[in-house]
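> 3D model of this:
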Amino acid sequence: MSIKEVSRNKCFGGHVVKYEHGSDELNCNMKFNVFLPQQATETKVPAVFFLSGLTCTEDNFIHKSGAMAEAAKHGIALIAPDTSPQKRGVSIEGDSDSWDFGTGAGFYVDATEEKWSKHYRMYSYIVKELYSIVMEQLPIDESRVSVMGHSMGGHGALTIHIKNPSKFKTASAFSPIVNPINCPWGQKAFSNYLGSDKESWKQYDTVELLKTCKNERMDILVDVVSTTLIFFFKEKVTK
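Now for the predicted structure:
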């Protein structure tokens, strides 16, 4: 499957490149951003897949994080995919009724419910389709690839790493949704995408997956920031 270059911008000695391609997994056109450091012009480089959270697209991390400065220092590529097939040439009734489901909220699962199963296959899109595209068509060292994410993307990063440690060697998650089967966001998404059988939800729940990983070493960094503490310290400082 070929990818089309949409834009290219210089960035910290390398380039941020936006690509577009037709997706067999999602049955629509998708875009993703890649930061390629200067070293990628001469050799294959390690890479980090960054999975964004609710309401985001492929642009949020690239535009707001400032991560390219550090990636350039260490010669690391950054892969920033979209979060959902919605509003990417797809229209499903009810997909825009709320901000935490449908548009921008693919939850990195493969939907099994008929209404959503044709397009909502973000797990397979990341792990199989996009991974293959990146490894085959970009200068990435396949032996040094990891995954990270924020919030919904942190949930995706952890579950993807746990189930695919040979592809994604390490995982980092910032304020991830680690137990979605027991929180409103996860219950809403999973019941719609996966149906009423809660046993099937466990395959996309980090806490439940960790229960099955006995005597296995995993390299995972989880950074959880309490909003309450942030406001507390901000108030103390301002006073």
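> alpha carbons only for contacts and neighbour counts from here, please
Will do.
> For burial, what's the neighbour tally of Gly53?
Neighbour count of Gly53, defined by other CA atoms under 10 Å: 26.
> check contacts around it.
Contacts for Gly53 (CA atoms under 8 Å, 6 or more residues apart in numbering) come out as Thr83, Ala105, Gly149, His150, Ser151, Met152, Gly153, Gly154.
> show me where this protein has strands.
Remark: strands assigned in the chain by DSSP state E are 4-11, 14-23, 28-36, 45-51, 77-81, 140-150, 171-174, 220-223.
> and the gap between the most centrally placed residue in the chain and Thr227?
In the chain, the residue lying closest to the centroid (CA atoms, centre = their mean) is Leu51, at 2.0 Å. Using CA to CA, to the nearest Å, Leu51 is found at 21 Å from Thr227.
> Also Thr238?
On the measure of CA to CA, Thr238 and Thr227 end up 16 Å apart.
> try Ile162
27 Å.
> of those two, who's got more company?
Legend: neighbour count by other CA under 10 Å for Ile162 and Thr227, higher for Ile162 (21 against 8).
> Around the closest residue to that one other than its chain neighbours, how many other residues sit close by?
In space, and not counting its chain neighbours, Ile162 is closest to Leu209: 7.3 Å by CA to CA, 6 or more residues apart in numbering. As a burial measure, Leu209 scores 16 neighbours (other CA under 10 Å).
> Identify the residues contacting Leu209.
Contacts for Leu209 (CA under 8 Å, 6+ apart) come out as Thr159, Ile162, Lys202, Gln203.
> contacting residues around the third one?
The reference is to Lys202. Neighbouring residues of Lys202 by CA under 8 Å, 6+ apart: Ile181, Glu208, Leu209.
> quick one: the helices in this structure?
Taking DSSP state H as the test, the helices found in the chain are 60-64, 67-74, 114-117, 122-124, 131-137, 152-163, 184-194, 198-201, 206-210, 227-238.
> For the shortest one, list every residue counted as buried.
What it means is helix 122-124. Met122, Tyr123, Ser124 (16 or more other CA atoms under 10 Å).
> With Ser151 as the reference, measure out to the second one.
Spelled out, it's Tyr123. For Tyr123, the distance to Ser151 equals 16 Å [CA to CA].
> quick revisit: if we take the contacts of Lys202, which one ends up nearest to Thr55?
Nearest to Thr55 among these is Ile181, at 19.9 Å by CA to CA.
> Now that closest one: closest residue in space that isn't a chain neighbour?
Sequence neighbours aside, Gln187 is the residue nearest to Ile181 in space, at 5.5 Å (criterion: CA to CA, 6+ apart).
> Here is the second sequence; please produce its structure so I can put it next to the first one:
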Amino acid sequence: MIFSLYLPPAEIEDAIPLIWWLSGLTCTDDNFSQKGGFQEYAAKHKVAIAIPDTSPRGDNIPDSNDWDLGQGASFYVDATQEPWAENYHMYTYITQELTQIMHDLVPGYSGKESIIGHSMGGHGALMIGLKNSNRFSSISAFAPILNPIQVPWGIKAFNAYLGSEESTWHEWDATSLIKQMDQIPPILITQGTADTFYDVQLQEDAFMKAAQNKPVQYDKKDGYDHSYFTISTFIGQHIAFHVEQLNK
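Below is the predicted model of the structure:
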């Protein structure tokens, strides 16, 4: 596994919190580090940014001819079905193995964390953040797959990775998770109205109904699309949102 880690300019006495970024379908750890435009804001607020890859990689790692399944398309779950079950344990990798590595690598790590994601990674950030609500100070997402068990991308991936028994899917679905929770970290979601995936893959109605009376801010941005141009435009707002919670 390959990952990127941004460390801000800091003095030895500074306490540095960690924000996780999870990328979307077909991405690697390079997409956000090269196109996200976050460095100015992370430096200003003195936060570290952890950027995992989106799946295991390698010639001996199972893959698919489809761009939305296999390498680059893990959906951040722990797969139970062959041929994925041996290698595609992304949830455990991020929440345990890579977590320890990142904590060891961040000088002056404060012990505080938040999580952000985009598209498939927005699903991952919401799912991981909600499943570990005591760990993360806040959660945010750009154009997330909010209800994967009800949309084509998620149904395809969950069938492949988790099997056809749909009752096992709910623990990996943000809408199902938030419906069951009384207390959640604050959540910020940004969705562009010109996003070509919005109508089919990214609809918010079920999630927002399940999140009623919970601290969720859902912002639609007129004319913005699914690209990193949208992310780089609003990433400063997201980092400021997280820093406010991390400093409490």
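> Drop the TM-score for these two in here.
Scored by TM-score structural alignment, normalised by the length of structure 1, the superposition of the two chains gives a TM-score of 0.78; 199 aligned residues with a CA RMSD of 1.8 Å.
> Out of the helices of structure 1, the one nearest Pro176 of structure 1 is which?
Shortest distance between Pro176 of structure 1 and the helices of structure 1, using CA to CA, is found for helix 152-163: 4.2 Å.
> Not counting that closest one itself, show me its contacts.
50-54, 105, 107-108, 123, 127, 147-149, 167-178, 204-206, 209-210, 218, 220.
> so that helix aligns onto which residues of structure 2?
On structure 2, the counterpart of helix 152-163 of structure 1 by TM-score structural alignment is residues 120-131.
> Now check Phe61 of structure 2 against structure 1: what is it aligned to?
Small correction: residue 61 of structure 2 is Ile, not Phe. By TM-score structural alignment, Ile61 of structure 2 lines up with Ser91.
> For burial, what's the neighbour tally of its match?
Residues near Ser91 of structure 1, counting by other CA under 10 Å: 13.
> Over to Pro165 of structure 1?
For Pro165 of structure 1, the neighbour count with other CA under 10 Å is 15.
> what's the answer for Phe241 of structure 2, then?
If you count neighbours by other CA under 10 Å, Phe241 of structure 2 ends up with 18.
> Next one: it relative to Leu146 of structure 2, how far apart?
Distance of Phe241 of structure 2 to Leu146 of structure 2, given as CA to CA: 20 Å.
> Ok, Ile178 of structure 2 next?
Distance of Ile178 of structure 2 to Leu146 of structure 2, computed by CA to CA: 10 Å.
> list the residues that contact both of these two?
Shared contacts of Ile178 of structure 2 and Leu146, counting by CA under 8 Å, 6+ apart, come down to Phe207.
> Looking at those two, which is more packed in?
Neighbours per residue, other CA under 10 Å: of Ile178 of structure 2 and Leu146, the larger number sits with Leu146, 29 against 22.
> Excluding sequence neighbours, find me the nearest residue to Val127 of structure 1.
Val127 of structure 1 sits nearest to Ile160 (CA to CA, 6+ apart), 7.3 Å away.
> Next: Phe32 of structure 2.
Distance criterion CA to CA, 6+ apart; nearest residue to Phe32 of structure 2, sequence neighbours excluded, is Ser23 at 7.2 Å.
> residues in structure 1 aligned with stretch 199-208 of structure 2?
Counting by TM-score structural alignment, stretch 199-208 of structure 2 sits on no residues of structure 1.
> List of residues touching that stretch?
Contact with stretch 199-208 of structure 2 is made by Ala143, Pro144, Ile145, Leu146, Asn147, Pro148, Val151, Pro152, Trp153, Ala174, Thr175, Ile178, as judged by CA under 8 Å, 6+ apart.
> likewise stretch 172-187 of structure 1?
Identification of contacts with stretch 172-187 of structure 1 by CA under 8 Å, 6+ apart yields 100, 147-155, 157-158, 190, 198, 201-202, 205-208, 220-225.
> What subset of those residues is buried?
Listed as buried from the contacts of stretch 172-187 of structure 1 are 100, 147-155, 157-158, 190, 201-202, 205-208, 220, 222; burial here means 16+ other CA under 10 Å.
> For stretch 48-63 of structure 2, buried residues please.
Result for stretch 48-63 of structure 2 [16+ other CA under 10 Å]: buried residues Ala48, Ile49, Ala50, Ile51, Pro52, Asp53, Thr54, Ser55, Pro56, Arg57, Pro62, Asp63.
> can you give me the offset of that stretch from its chain's centre?
Here the centre of stretch 48-63 of structure 2 is set off from its chain's centre by 14 Å, with CA atoms, centre = their mean, to the nearest Å.
> Can you list the buried residues in stretch 63-75 of structure 2?
Neighbour-count burial for stretch 63-75 of structure 2 [16+ other CA under 10 Å]: Asp63, Asp68, Leu69, Gly70, Gln71, Gly72, Ala73, Ser74, Phe75.
> what's in contact with it?
With CA under 8 Å, 6+ apart, stretch 63-75 of structure 2 has contacts from 24-28, 53-57, 61-62, 88, 90, 120-121, 123-124, 153, 156-157.
> Please repeat the previous calculation with a cut-off of 10 Å.
22-28, 53-58, 61-62, 83-84, 88-91, 119-124, 127, 145, 148, 153-154, 156-158, 160-161, 172 (CA atoms under 10 Å, 6 or more residues apart in numbering).
> what does Gln217 of structure 2 align to in structure 1?
Applying TM-score structural alignment, one finds that Gln217 of structure 2 falls in a gap with respect to structure 1.
> isn't Gln217 of structure 2 right next to Pro186, touching?
Yes: if you go by CA atoms under 10 Å, Gln217 of structure 2 and Pro186 touch, sitting 8.1 Å apart.
> and these two? which has more neighbours close in?
Just comparing Gln217 of structure 2 and Pro186: by other CA under 10 Å the higher neighbour count belongs to Pro186, 18 against 13.
> Okay, the equivalent of the more buried one over in structure 1 and Glu142 of structure 1: tell me how far apart.
Under the alignment (TM-score structural alignment), Pro186 of structure 2 maps onto Asp219 of structure 1. Going from Asp219 of structure 1 to Glu142 of structure 1 by CA to CA gives 17 Å.
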